[in-house]
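[1] Model the structure of this input:
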Amino acid sequence: MGTLGGRNGWGRKRRWWQGKAAPGPVGFGVFLSLEDISNEDLYKHQIVKIPETFQSVSHYMWSFVFPLLEETRAELCLSMETISNAPYSEIVSIEEASSQEFYDIRVHCWKNESINGGKEIYKPMPYDVFILSNIKLETVSDLKRNGSLFNLCSIVKVEEDGGSTTDFKVRASKHIEISDGMKESLFMIFLGNITTNSRIWKSLHVGSLATGNLTIIKDVLCPDSSVCDACVLCSSESRNTNNMCLDGASELNDLQISAVLGSISEMQCNHKCSVKLIWGPPGTGKTKIVSKLLWAVLGMKHKVLTCTSTHVAIWEVTSCLLKVAKKNKQGSRGTIPLYTNWEIFSFFLDYRVDRLVECFDPSSGWLNLVASMIDFLNYVVSHYHLYLENETTNVHENMASFISRKEFEDMATLLNELENFKKLLSEASFVDKELQEIFMQLEGNRLDSLQGWQCKSSLQFLICEARCECLRLLKAVKDSIHISYFHEKNLIREFCLQNASLIFCTASSSFELLSVQIQPLDLIIIDDASQLKECESAIPLQLQGLKHAVLVGDENQLPAMVKSKVSEAAGLGRSLFQRLSSLGISKQLLEVQYRMHPSISLFPNAEFYSGKMLDGPNVKTKAYERQFLPGIMFGPFSFINVTHGEEEVDDVSHSIKNMVEVGVVLQIVRRFYKGTFLKYCLSRFIFSAC
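    I've put the predicted structure just below:
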């Protein structure tokens, strides 16, 4: 088996952690070889079970290192099993960059573009890992073919995506001996993306001198920590959170209200750090109370980060918050923008950055539009005559200001004044000459020069006054727009993050906030906390200034997915929520479930929740007792034994499938559909006949 390049093993650079070498895969700063990826025993003897308590922060961080390395190896190894269906491309050019082991590569368009089960089209990203080879790999055994050359590399930066060709910078695990003939016969085969694991690796401070905020981390190491206990000083001050305004409290039960108010109370404590555990079995309203808590702290002008395990979960939390905002849009929350169609895309950071880039365009952005509006209101009659000559002036009413609350208030007032100005003009019954006379009186005058001119009617005066007020506000808005500062997307991204009251992201993505100078967070909420590896939860907990955290989850539900059996046995999939819970740390139980029919909740309640879970009044209604088809199989639940089924690995998504079970489910769905559709037709016929 050949190698593409002259170096083997781990490469030349090693990172040290307490005197120990910590080799890692591509992207971690130290590299694995393809042989290492296939070696299931590579870290087997270096992994020990992650303890429940820790002696120090170093002990805590180091406990996750080798299980994380083994998990990354296992993920890449699993991807190699389906290498024949992986996206690949032929290399157009490859050049060695200024530093060793870095290369500039250009490739043709990608083949086999579908990834994640065909749900997405592949686009190269940083931390994508590739096999660089002189042959198009069909199976793992091709790596052993005589004359085959290969290397492992990861994308450092995507320089340019021009559609048919893509330029990017990569880092290789071994030096590549470049020759003219080699340039014409190289392929890059996508293996996987290790962004999340790389972020966890960096957050563990392996090979890095940077340190984050370890205040909360230090407090969750030992079981005797008081981090989860109520503050004695705050209790003595008798802070009364029950008197706080909680919009929509009537929609919550007593325990849900207590969870929200208790979280707010701990967030306001300045004496100690706190970690609050909210335990919510399925259907008890975990996401609902998170949205209510966010809405409450938003009105209190706090800065809060909400993390989840997946982007789908972020979508769910944000959607729930928007529903709360829509119901309470007549309230005092002025910092959440409300959209007509409630498009959640409008809240995505990338969407807002793109919109702000348009707004700061010198030729067509805010500054140009505000200047045009000022000119228009100063010289209304002149522009009117130009309009009559079929030359139009575009007036944009959706102008905005930013930076300070005063300027934001000016923006809101301006929109109201423009609407008032429009209303006054629509109510006026003046003829054309009268309107021209009104606006000619102030043409080119100073903004405050209403003095010395007697209006012929009160409506005339109101119109003139409204125009002057619009001009005053427009000038204030214009002065607040600083185009020069926002000429780069990165600066606009930082501006959005610095000024946002609520930030939503996955726990992994919160790593980007570690390098952004933002105002210290008042609170972090981790939803689905029991589905996050503890080492992943450690990323957002290290944000500067953070002292209070709320973990919402249920350790009895599915934990984080771990693909390595060795890492799973070591406890890599255990969450911080589960570890603290197992140590006897108190957690607030949301005991009323509003999702399952009582006959369904009966088993999990008895088996996993010691009978503590109660059924909500809605699941006891007749609506939950409806049976659309006769037979016991179509009751609230059924156990169906499917024989002769075999599990197999899907070639694309790597997931397990059982086609016999799929066939059984399809038959049940068809029967259900036919039965319910027939009932629907009969009911419509009877209703029509009546």
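
[2] contacts and neighbour counts: CA atoms only from here.
    Noted.

[3] quick one: buried residues of stretch 244-260?
    Buried residues in stretch 244-260, defined by neighbour count with 16 or more other CA atoms under 10 Å: 246-247, 256-260.

[4] Among these, which one lies nearest to Ser429?
    Asp247 (44.6 Å; CA to CA).

[5] ok, back up a step: out of the buried residues of stretch 244-260, which one sits closest to Ser610?
    Ranked by distance to Ser610 (CA to CA), these are led by Gln256 at 20.1 Å.

[6] how about this one, so we can line them up?
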Amino acid sequence: MSSGLESLSTMPFLRISSIEEKKGIKIYEISVASDSQIAKSCNQLESYAPSVGDIIILEAFVTEGGDEDDDSPPSKYVIGASGKIDAADGKCQNGKRNSTFAAYLLNIVTYIRIWRCLDYETAVRINPGLVQEMVHYPLVPDILQKWDVDSIDSMEIWTKLSTMDLNNSQNDAVINCISEMHCNSNSSSFSLIWGPPGTGKTKTISVLLWLMREMKHGTLTCAPTNLAVKQVASRFLRLVKEHSFGTSSLGDILLLGNKERMCVDGDLKEIYLHDRVRKLLGCFAPLTGWRHCLSSLSDLFENGYSQYLQYLQDQEEDLRRCLKDLLFHVPKSSILEVNYDNILSILKMLEDFNSIFQRRCTGDEIKEVFLYRNGESDSRDYSMMKHWKTIVTLGKRIIRDFCIESASIIFCTASSSSKVTNKKVELLVIDESAQLKECETLVPLRLRTFKHAVLIGDECQLPATIKSKVCTDALFGRSLFERLSSLGHEKHLLNMQYRMHPSISIFPNLSFYDGKISDAPSVTEREHEKKYLPGSMFGPYSFVNIEGGREESDELCHSRKNLIEVVVIEEILRNLRKACSKAKRKVSVGVICPYTAQVLAIQEKLGKMKFDPVQVKINSVDGFQGGEEDIIILSTVRSNSDGLVGFLSNRQRTNVSLTRARYCLWILGNATTLLSSGSIWADLVCNAKDRQCFFDASSNKALARVIAKQKSDLNRVEVKNNTPLVQVQSQSGPNEQGSYSMSVSFDAGNPPSNIATVADLQCPGDQKEDADDITACLLDLKLS
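    All right, here's what the predicted structure looks like:
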């Protein structure tokens, strides 16, 4: 929360149009309205919509009335406040609107779920085996039974695995997880799979889950983020379809997640809870669902040909859709075998009717079908439909609970797993587990049915995001994967990478994995050698030295940017567009920046420029975790004479940055600064020089031209702005005494007249007196 306060001015906000006190202590109902003008003026790209668990700060400042879009109906929310709120806020006074604004600080839903799971006694009572193994590892000497390779079950698994095209390390990881689960059935344990970048971690997980499904074992698969959950669910779904014969039911596979944040599309909609409930709700609707359609079919059998043509137009397709949705979205294990066969029989009869009609039979032939009576068959078919009509219709909540309870393969974030109460799941699989705080692991572990847990991750990549230094020092962000690994728990290493050109993989392999990772044959073949731009500078791997760059801090001094590197990136992208357009080849490019300010600077520079057929993605290191692109351009930003590189020296962040590219990795940076840093980046520059992969940007005419122009522009701006400043400045956040301070600067010859308003805008409400003191000092200075 303290970290959130430091960057409060950059947080999304909304205007509160009314506040009404409700019954209860400090409980209020607020109405909010969207203000496009305010959002635009504050560079707020999206309107903020509160959700359950959000902590917001209420701040009052004055805006001119009449500019707001008051036609849109406000939304209402119930909030709990830390203090008394004046219900008069938001009303107009003296022609101006005294608005109250709600600024988003953070959401505490995940923290609440973690807190509920932190009671050790309760956790041990619910799942004693895994929780005790987690807390007290190792409880006993790590002596595990090994599966007899000659056993029937083992041979069946090896036969199925042989069709999956896994390498030896992937095969070993899968078979060991299954072995430990079966041979330690009377106790609980963890398996660790160590998956460095590009080693097929997601594929290995999907095969493990596929085998669990084949063996009728329920699994819950979690990950820290929605994106990671979607990636593993998508890969597993594709594997299921590849190994299915005909149309198979997917009702036992379920994807959970917030509709707005999950952004599900494509095939994943087939297993997404929200879409499944919607489809099944249509099947059970009284007026349009399967009961209505089946009733019409009964009338068809009773009245025959006279209703057939009308039925074909009105009812058959609806019934066909409803029955297929039932077979597809409801697990076969949840349907009685006789009912399952009945649905298939009805679908077969509908196909027979269609085949008769499509053969353009004469009316007499169709009438003969209806007039034909086989007493036994007719009685059986009719009673079958009457039996189905006795099934009751279901409501949305019941359908939702049924889908969760009946699924045996479930995907969700670790936090969302609190919604799962399924008693069928025996195996917990956590992907990207090195990014999950250990306390977060307790949320899915609360299910008492788990006998085994598989943690897949890589502690050499990014850990959980922790903004507080106090929490970082207390190892609050450490993952269970990292802790068990540090205690000597066995890890199954995936030791072959399929992503990077060998020139790209060699440095991270030696620096972070002690040379344990080998390159797959697919990346060493000639087909993996791509040439997109002329010159050795733009080969598979290069460090482009940009001397004389200038790093700048953003307004809050929290982030940095380097405009020289920005124009170099723009020029490279322009040249790529020309080359790829001429060659008619598509390529994906990722631009990775360690600093958010650099990301924003590049996005602003490129604007809405089109680079087709080059697809460009610009993001921070965190945003590229788990991703990959054909070409990666890495902007290191830092350029100073002191060798200061800040958190750029973090080895885990460096590892992620260097391992996202398939064919080409071009690193931009100031070699002098990086060599003086004494960090992993000094090793990287030396390695690039030793391998003849080091190039000066000035040696390329196009790059030298844009660098010279940008330096000239920066010098002009510096001269233009070289006027005396009166400045009151400190970091935006608590100082050593724990109070808040602000930063204001202006031209001494022309101070602004609305400085009080600026102070109001930039200071939290409880620091208003301090802001007034600063404003008074500035006004005294203005008068003097």
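
[7] So which of the buried residues of stretch 244-260 of the first structure are in strands?
    Counted as lying in strands by DSSP state E, out of those, is not a single one.

[8] Inside helices: which ones of the residues you listed?
    Assigned to helices by DSSP state H, the following of those qualify: 256-260.

[9] of all those, which two lie farthest apart?
    Gln256 and Val260 (6.4 Å).

[10] hey, what's in contact with both of those two?
    Ile289 (CA atoms under 8 Å, 6 or more residues apart in numbering).

[11] if I look at Glu604 of the second structure, how far off is Glu571 of the second structure?
    Counting by CA to CA, to the nearest Å, the gap between Glu604 of the second structure and Glu571 of the second structure amounts to 15 Å.

[12] more neighbours, these two?
    Glu571 (17 against 11; other CA atoms under 10 Å).

[13] Surely that one is in a strand?
    No: assigned with DSSP: H, G, I helix; E, B strand; the rest coil, Glu571 of the second structure falls outside any strand and is helix.

[14] how about it, what's its partner in the first structure?
    Aligned by TM-score structural alignment, Glu571 of the second structure pairs with Gln667 of the first structure.

[15] now swap in Ala228 of the second structure and tell me
    Using TM-score structural alignment, the partner of Ala228 of the second structure in the first structure is Ala313.

[16] Tell me if that match really is in a helix.
    Yes: residue state for Ala313 of the first structure (three-state DSSP) corresponds to a helix.

[17] Give me the longest strand you can find in the first structure.
    In the first structure, taking DSSP E as the definition, the longest strand is strand 150-161.

[18] Could you tell me how many residues sit around the match of Ala228 of the second structure?
    Ala313 of the first structure has 17 nearby residues by other CA under 10 Å.

[19] Just the helices from the stretch 101-250 of the first structure, written as ranges.
    For the stretch 101-250 of the first structure, applying DSSP state H, counting those that start in this stretch gives helices covering 180-183, 195-203, 215-219, 232-237.

[20] Just name the most buried of those helices.
    Compared across the helices of the stretch 101-250 of the first structure, helix 195-203 shows the largest average neighbour count, a mean of 21 (mean count of other CA atoms under 10 Å).

[21] what packs against that helix?
    helix 65-80 (3 or more CA pairs under 8 Å, 6 or more residues apart in numbering; DSSP states H and E).

[22] what's the spacing between the helix or strand just after the helix it packs on and its chain's center?
    For helix 65-80 of the first structure, the succeeding helix or strand toward the C-terminus, using DSSP states H and E, is strand 88-96. Centre-to-centre, strand 88-96 of the first structure and its host chain are 33 Å apart (CA atoms, centre = their mean, to the nearest Å).

[23] Next, the mean deviation of strand 88-96 of the first structure compared to the second structure.
    Its aligned residues in the second structure lie a mean 2.1 Å from strand 88-96 of the first structure after superposition (mean CA distance after the TM-score superposition for the first structure).

[24] show me where the stretch 551-700 of the second structure has helices.
    Ranges of helices in the stretch 551-700 of the second structure, per DSSP H, counting those that start in this stretch, are 563-583, 596-606, 621-624, 651-658, 671-675, 680-690.

[25] what's the neighbour count on Arg276 of the second structure?
    24.

[26] excluding its backbone neighbours, what's nearest the residue nearest the centre of the second structure?
    Nearest to the mean C-alpha position of the second structure, by CA atoms, centre = their mean, lies Leu227 at 2.7 Å. Using CA to CA, 6 or more residues apart in numbering and skipping residues adjacent in sequence, the residue nearest Leu227 of the second structure is Met262, 7.4 Å away.

[27] Helices of the stretch 451-600 of the first structure, residue ranges please.
    With DSSP H, counting those that start in this stretch, the ranges of helices along the stretch 451-600 of the first structure come out as 458-480, 489-499, 534-537, 565-570, 576-582, 598-608.

[28] which part of the second structure lines up with the fourth one?
    Using TM-score structural alignment, the residues of the second structure aligned to helix 565-570 of the first structure are 469-474.

[29] how near is Asp479 of the first structure to Phe360 of the first structure?
    14 Å.

[30] residues touching Leu208 of the second structure, list them.
    Leu208 of the second structure neighbours (CA under 8 Å, 6+ apart): Val174.

[31] and it, what element?
    helix 201-214.

[32] which residues are contacting the helix or strand just after that helix?
    Next helix or strand after helix 201-214 of the second structure toward the C-terminus (DSSP H and E): strand 218-223. With contacts defined as CA under 8 Å, 6+ apart, strand 218-223 of the second structure is touched by 209, 212, 229, 408-414, 417, 424-433, 436, 444.

[33] Report the mean deviation for strand 218-223 of the second structure after fitting onto the first structure.
    Mean for strand 218-223 of the second structure is 0.8 Å (mean CA distance after the TM-score superposition for the first structure).

[34] just the angle between that strand and helix 201-214, please?
    Computed by axes from the mean of the first three to the mean of the last three CA atoms, to 10 degrees, the angle separating strand 218-223 of the second structure from helix 201-214 equals 160 degrees.

[35] Show me how far strand 218-223 of the second structure is from its chain's centre.
    Centre-to-centre, strand 218-223 of the second structure and its host chain are 16 Å apart (CA atoms, centre = their mean).

[36] same check, this time on stretch 234-243 of the second structure
    Chain-centre distance of stretch 234-243 of the second structure: 20 Å, with CA atoms, centre = their mean.
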